[in-house]
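Participant: Sequence and predicted structure below; questions after.
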Amino acid sequence: MSRLFIVSIVSMISLVALSGSLQAKPELREVAHVRNGIITVGIAYEISQKCGSISPRYIRGLNFLEGLKGHARNLGYTNREIDDYINDSNEKNRLEALGRSMMADMGIVEGEEATYCAVGRAEIEAGSGIGRLLR
């Protein structure tokens, strides 16, 4: 093969890779895996705080959150972008509202410990994302 041909191929590959990295990323709040993961952790934490017989699995929860950060980094988000997303008070309020709506759909009634415990036990039994963060 000629040297010019090899240089052309390498240049084309570089341009394709560069064009992919220049494409606009969606806002981190639009990345479903990250958003839903944060809500899952929030629901598990809320259940563990409102039901005296259920405890959080702290290490598993921290590992899960680190996994979400790693996923975001793999998608090209910087640590600063991730931190800005995590610390955004409007986004915290939005995620909390989504989580509370989901908890209500699951049968949790604010202020009624028995409902938190029943849902928590059901999630643990089902081995769901929420249940794996509880014991």
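Facilitator: Nice, I can see it.

Participant: contacts and neighbour counts: CA atoms only from here.
Facilitator: Noted.

Participant: OK, contacts around Lys25?
Facilitator: Contacts for Lys25 (C-alpha atoms under 8 Å, 6 or more residues apart in numbering) come out as Gly76.

Participant: Now do it against Phe5, distance only.
Facilitator: In this view, Lys25 and Phe5 are 33 Å apart by C-alpha to C-alpha, to the nearest Å.

Participant: swap in Ile108?
Facilitator: Noted for Ile108: a distance of 65 Å to Phe5, by C-alpha to C-alpha.

Participant: here's the one I want to compare it with:
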Amino acid sequence: MKTTRNRMAAALAATLALTAMPAAALEPLSQERYINDRLIAARIADRIRRECPSIDARMIYAWSQARALKKYARGKGYSDAQIEAFLDSRPDKDRIYGVAEDYMARNGVTKGDAESYCRLGRDEIAGKTVTGSLLSAK
């Protein structure tokens, strides 16, 4: 009886040892795709609303989406300090802005041409993209 208990205890301990994996390290926020994609979309929407006189931002909705994105990051295990450091990081801002500018250029936006921003904005709204959801045609 004692031997059976010892074997069961040993088997249980072995099973627990094999299944007890250390918590996975979080990838850097700069590599978290969902978060970065939404920040890029927000940057594109911001550029469109600033350059196109016939499109506005849905500011309350954008603000609520920003809060939801922060909640998402916390839910993934990122601390407030990590989130703030990422959002304040000049290299990360520059990277996000660069991706946004590249996207706009690939989609026909020309600096100084308000209508090219308006056209992209209308396309984003019509396509019901993340960017489009942050915009409203006047």
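Facilitator: Happy to help now that I have it. Keep in mind that this is a model prediction, so the values were computed, not measured.

Participant: which stretches of structure 2 form strands?
Facilitator: Secondary structure of structure 2 (DSSP state E): strands located at 55-57, 135-137.

Participant: Pick out the residue nearest the middle of structure 2.
Facilitator: Nearest to the mean C-alpha position of structure 2, by C-alpha atoms, centre = their mean, lies Ile35 at 1.4 Å.

Participant: Please look at that one and Arg67 and confirm they touch.
Facilitator: No - Ile35 of structure 2 is beyond contact range of Arg67, at 11.9 Å (criterion: C-alpha atoms under 8 Å).

Participant: follow-up on the earlier one: could you dump the strands of structure 2 to JSON lines with mean neighbour count?
Facilitator: JSON lines is the format used below for the strands of structure 2 (neighbours: other C-alpha atoms under 10 Å):
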{"stretch": "strand 55-57", "mean neighbour count": "21"}
{"stretch": "strand 135-137", "mean neighbour count": "20"}
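
Participant: Save those strands as CSV, and put in distance to Glu124 of structure 2 too.
Facilitator: What follows is the strands of structure 2, written out as CSV (distance: least, C-alpha to C-alpha, whole Å):
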stretch, distance to Glu124 of structure 2
strand 55-57, 11
strand 135-137, 8
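
Participant: Nearest to Thr15 of structure 2, out of the ones you listed?
Facilitator: If you check each of these against Thr15 of structure 2 by C-alpha to C-alpha, strand 135-137 wins as the nearest, at 53.1 Å.

Participant: distance between that closest one and the chain's centre?
Facilitator: For strand 135-137 of structure 2, the gap between its own C-alpha mean and the chain's C-alpha mean amounts to 21 Å (C-alpha atoms, centre = their mean, to the nearest Å).

Participant: Stretch 112-121 of structure 1 now?
Facilitator: The gap between the average C-alpha position of stretch 112-121 of structure 1 and the chain average comes to 23 Å, counting by C-alpha atoms, centre = their mean.

Participant: do the same with stretch 96-111 of structure 1
Facilitator: Centroid separation for stretch 96-111 of structure 1 versus its chain: 18 Å, with C-alpha atoms, centre = their mean.

Participant: All the helices of structure 1, residue numbers only.
Facilitator: If you assign secondary structure with DSSP state H, the helices in structure 1 sit at 3-22, 32-50, 58-74, 79-86, 89-106, 113-126.

Participant: how far apart are the last one and its match in structure 2?
Facilitator: On superposition with structure 2, the mean distance recorded for helix 113-126 of structure 1 (mean C-alpha distance after the TM-score superposition for structure 1) is 0.7 Å.

Participant: how far is that helix from where the chain is centred?
Facilitator: For helix 113-126 of structure 1, the distance from its own C-alpha centre to the chain's C-alpha centre is 21 Å (C-alpha atoms, centre = their mean).

Participant: just the angle between that helix and helix 32-50, please?
Facilitator: Using axes from the mean of the first three to the mean of the last three C-alpha atoms, to 10 degrees, the inter-axis angle of helix 113-126 of structure 1 relative to helix 32-50 is 130 degrees.

Participant: between the strands of structure 2, which one is nearest to Ala41 of structure 2?
Facilitator: Closest among the strands of structure 2, once you apply C-alpha to C-alpha, is strand 135-137, at 10.7 Å.
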